[in-house]
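[1] can you look at this prediction? I've put the sequence above it.
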Amino acid sequence: MTKEQTKSNENKNTTKKRLASLDALRGIDMFWILGGEKIFAALFILTGWAGWQVAEMQTLHSQWHGFTFYDLIFPLFIFLSGVVMGLSPKRIDHLALSERLPMYKKAIKRLLLLCILGIFYNHGWGTGLPASFDEIRYASVLGRIAIAWFFAIMLIWHTSLKFQIVTVASILVGYWIWLCFIPVPGGNAGILTMHGSWNAWIDQHFLPGISYQNRATDPEGLLSNIPAIANAVLGVFAGRLIAKAPTLGECKAAGILVGSGFMCLALGWSWDLIFPVNKDLWTSSFVLVTSGWSAIFLGVFYVFVDVLNYRKCVYPFVIIGANSIMIYLASSIVNWEYIANSIFGGLVLSGPETWQPLLSIFSLLAVQLLLLHWMFKRKILVSV
């Protein structure tokens, strides 16, 4: 075997190891959606300690301006999709069109499929897709992930790293200028309210169907897709850094990630003074704050899972992350609570009354984890 082949194999093995930390972090991100967000309320019932109520507040979305850790779940997922792309970025604009077409078709197919699945997810929980097109909610979490991923991969395929950096800066500054300094038709500039923002005006005039809870501004509305692209591209930069870890040094790469994360937090919260952190508007300050936390968590997980090799400790999160899209969609069409009660209901009711809420959550998570464990061991990994 030649020296070049040996180096290539080492790089491939390193990439595979890195994916363990990505799966673990993606899994802990999904854990809160699957039922983990109810743990703190159950612990408060069990212990009566007020600290659990404080923790529970972090499992609720901000009402408007502001930030909770539950607001991080969505942008972290987008950031991690960028990390995966950044692990092995490649330009294809030098290839002949006939060679690029299959890649374009695959990207467009993924974009459309995720958008369609997002629409079906919106109408789960036993309600079904409305017969009238005007009653369908088209904006979705999966749709935003798809759009951010699609534009990020197009940038990777066709532009240089320098151009991508300029693009992120232009998106963040341009979005700030748009929302804060350009008047809304029939209104004023800089109105960042549910009904008076540019986001509300565009959703009301151009977003088909209905919005989330019939709000004036849909949290996954049209305009806020633009800054979400920056989350994905910032994830690409993080992936590029991790890809260089074998030569740069694993701990050094993780240190740069964490340091960059704190810089983003400082910039984001400084910007918050004039452009508030807001999830529904997906403000530029929100992009920086969420990307900052994403980079910090990625650096920590990379060291813990891949460098120190504590994979067994995070195995439940790894199996969630490995099939994150599947279990996310299943949460909309499968009644997990009914299944958990059918299997563990008797055991839960036999416990002390103060323990029952916590035991119910554990039973709910156990059913989902057992399925994911079975799929993981048989290498059944569902991806789009």
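    Right, received. Where do you want to start?

[2] for the rest of this, base every contact and every neighbour count on C-alpha atoms.
    Fine.

[3] what distance do you get for residue 30 to residue 74?
    For residue 30, the distance to residue 74 equals 9 Å [C-alpha to C-alpha, to the nearest Å].

[4] again with residue 278
    Following C-alpha to C-alpha, the distance that separates residue 278 from residue 74 is 13 Å.

[5] the more surrounded of these two?
    When residue 278 is set against residue 74 and neighbours are counted by other C-alpha atoms under 10 Å, the residue ahead is residue 278, at 22 against 18.

[6] my guess is that one meets residue 288, correct?
    No - distance between residue 278 and residue 288: 11.3 Å, which falls outside the contact criterion (C-alpha atoms under 8 Å).

[7] what touches both of these two?
    Taking C-alpha atoms under 8 Å, 6 or more residues apart in numbering as the contact criterion, no residue touches both residue 278 and residue 288.

[8] alright, now check it against this:
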Amino acid sequence: MERASNGQRERLLAIDALRGFDMFWILGGEQLFAALLLLTGWQGFALAAAQMSHAQWHGFTWYDLIFPLFIFLSGVTLGLRPLSLPALPAVARRQRYRKAIKRLLLLCLLGMIYNHGWGTGMPAAPDEIRYASVLGRIGMAWFIAAMIVWHLPLKGQLWAGAGIALAYALLQGLWPEGYSAAGSVNAWVDQRFLSGGTYQNAPLDPEGLLSHLSAAINALVGVWAGRWLSQPYSLWRRSAALCGAGLLMLALGWTLDGWIPVNKILWTVTFVLVSCGWSALLLALFLVLVDGLAWHRFGGLFALIGVNAIAIYLASALFSWDYLVSSLAGGLIAALPGSAQMVASVCALLALQWALLWFMARRQIFIKV
């Protein structure tokens, strides 16, 4: 990603590194703490391992941050290159709209493929297709944010974001059955307007229709963070401001939790605040470490994932990594003590994925949507 500085544009490795760090935890990194607990027995790893699964309903864990952080970073890249469509010629505007729609549709299609398409397979079972998906949510959140950013000045963007947040909070809060799983307004919308199946056949889908609106706020906050990063201030000042904004959002989100629970599945506005708060803090941290203190090897290691994040995410569903690890290193792993085998398996899995990503980067193969 790039930023403006002294009239030039220089690459911010921290953004690709943070995106890769985010993806690392769903590619196999989430198994590390359980494996280390088995190896060492230290209960600190048990506490860390507990953060590697989603909150059951209300609440927040580290694993809950992975998805909104990716959406936030998609907004950052949008904000680094601010664009006003009304100022462009009609031909250029149409081209932008076509690209945005194609990106949205492609992400929705790839999300269905990740969900394994036609449910139980052929013959096709359209009523079993899960149309909602993680990639579809990323596409919708980015698309909504892009339409706002491309057509409104900064003040209008702020009003639009605040309006969406207020309307969404009132709709959820005033709904007769409030924040229940089966009776929420999100469930009502999904049951009536979302075709096909839902995740685990639940009453509502965690990537369902209504919560696209609040997820778009994560992207919008990312846009504003990207705009701030493009300002001609020192990296330390920009990082400090991001840190302050992150702490403020965290404080506000947890203060409002008594009235509007922090809930990922419903993607409540307090969940938006908490997830954006942590996203801003992590972005500030990576800016300091990678671009400020020049931890380029650390940043480059995770950037290998970040520059091909969508490709490796899809590969995690389309290929059996465990089978590959077993085929290539199964004998060696089996020769280790039982308590060390899980750690070795996880490390082998991550090494295999990193090797593929390194090969793709060396060959200049970057698959982006």
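    Right, received. Where do you want to start? Note that the structure is predicted; figures quoted are calculated from it, not measured.

[9] where does stretch 188-196 of the second structure end up in the first structure?
    Following TM-score structural alignment, the partner segment of stretch 188-196 of the second structure in the first structure covers residues 201-209.

[10] which residue of the first structure sits opposite residue 360 of the second structure in the alignment?
    Residue 360 of the second structure maps onto residue 375 in the first structure, with residues paired by TM-score structural alignment.

[11] typo on my end, it should be residue 22 of the second structure
    When the two structures are superposed using TM-score structural alignment, residue 22 of the second structure falls opposite residue 29 in the first structure.

[12] cool, and residue 36 of the second structure?
    Aligned partner of residue 36 of the second structure by TM-score structural alignment: residue 43.

[13] which non-adjacent residue is nearest the match of residue 22 of the second structure?
    Ranked by C-alpha to C-alpha, 6 or more residues apart in numbering and with sequence neighbours excluded, the top spatial neighbour of residue 29 of the first structure is residue 73, at 5.6 Å.

[14] so how far is the strand or helix carrying that neighbour from its chain's centroid?
    Secondary structure assigned from DSSP states H and E places residue 73 of the first structure in helix 73-87. Counting by C-alpha atoms, centre = their mean, to the nearest Å, helix 73-87 of the first structure is centred 6 Å from the centre of its parent chain.

[15] which non-adjacent residue is nearest residue 292 of the second structure?
    Sequence neighbours aside, residue 235 is the residue nearest to residue 292 of the second structure in space, at 6.8 Å (criterion: C-alpha to C-alpha, 6+ apart).

[16] and that neighbour, how many neighbours?
    Using other C-alpha under 10 Å, residue 235 of the second structure has 17 neighbouring residues.

[17] what does residue 66 of the first structure give?
    Residue 66 of the first structure sits with 14 neighbouring residues when counted by other C-alpha under 10 Å.

[18] then residue 326 of the second structure?
    Neighbourhood size, residue 326 of the second structure [other C-alpha under 10 Å]: 16.

[19] same question for residue 245 of the second structure.
    By the other C-alpha under 10 Å criterion, the neighbourhood of residue 245 of the second structure contains 18 residues.

[20] aligned against the first structure, show me the partner of it.
    Using TM-score structural alignment to pair residues, one finds that residue 245 of the second structure aligns to residue 260 in the first structure.

[21] ditto for residue 94 of the second structure
    Under the alignment (TM-score structural alignment), residue 94 of the second structure pairs with residue 101 of the first structure.

[22] tell me what the host helix or strand of that match is packed against?
    Of the helices and strands defined by DSSP H and E, residue 101 of the first structure is found in helix 97-122. Other elements packing on helix 97-122 of the first structure under the criterion 3 or more C-alpha pairs under 8 Å, 6 or more residues apart in numbering; DSSP states H and E are helix 141-158, helix 324-333.

[23] so residue 156 of the first structure makes contact with residue 90?
    Yes - with contact defined as C-alpha under 8 Å, residue 156 of the first structure and residue 90 form a contacting pair (6.5 Å).

[24] settle it for me: which of these two has more neighbours?
    Neighbours per residue (other C-alpha under 10 Å) separate residue 156 of the first structure from residue 90, with residue 156 holding more: 23 against 14.

[25] find the centremost residue of the first structure, please.
    residue 77 (1.7 Å; C-alpha atoms, centre = their mean).

[26] next one: that residue relative to residue 296 of the first structure, how far apart?
    Between residue 77 of the first structure and residue 296 of the first structure the computed distance is 14 Å (C-alpha to C-alpha).

[27] and for residue 272 of the first structure?
    From residue 272 of the first structure across to residue 296 of the first structure, the span is 20 Å (C-alpha to C-alpha).

[28] how about residue 50 of the first structure?
    Here the criterion is C-alpha to C-alpha. By it, residue 50 of the first structure lies 28 Å from residue 296 of the first structure.

[29] trace residue 306 of the first structure over to the second structure, please.
    For residue 306 of the first structure, the aligned residue in the second structure is residue 291 (criterion: TM-score structural alignment).
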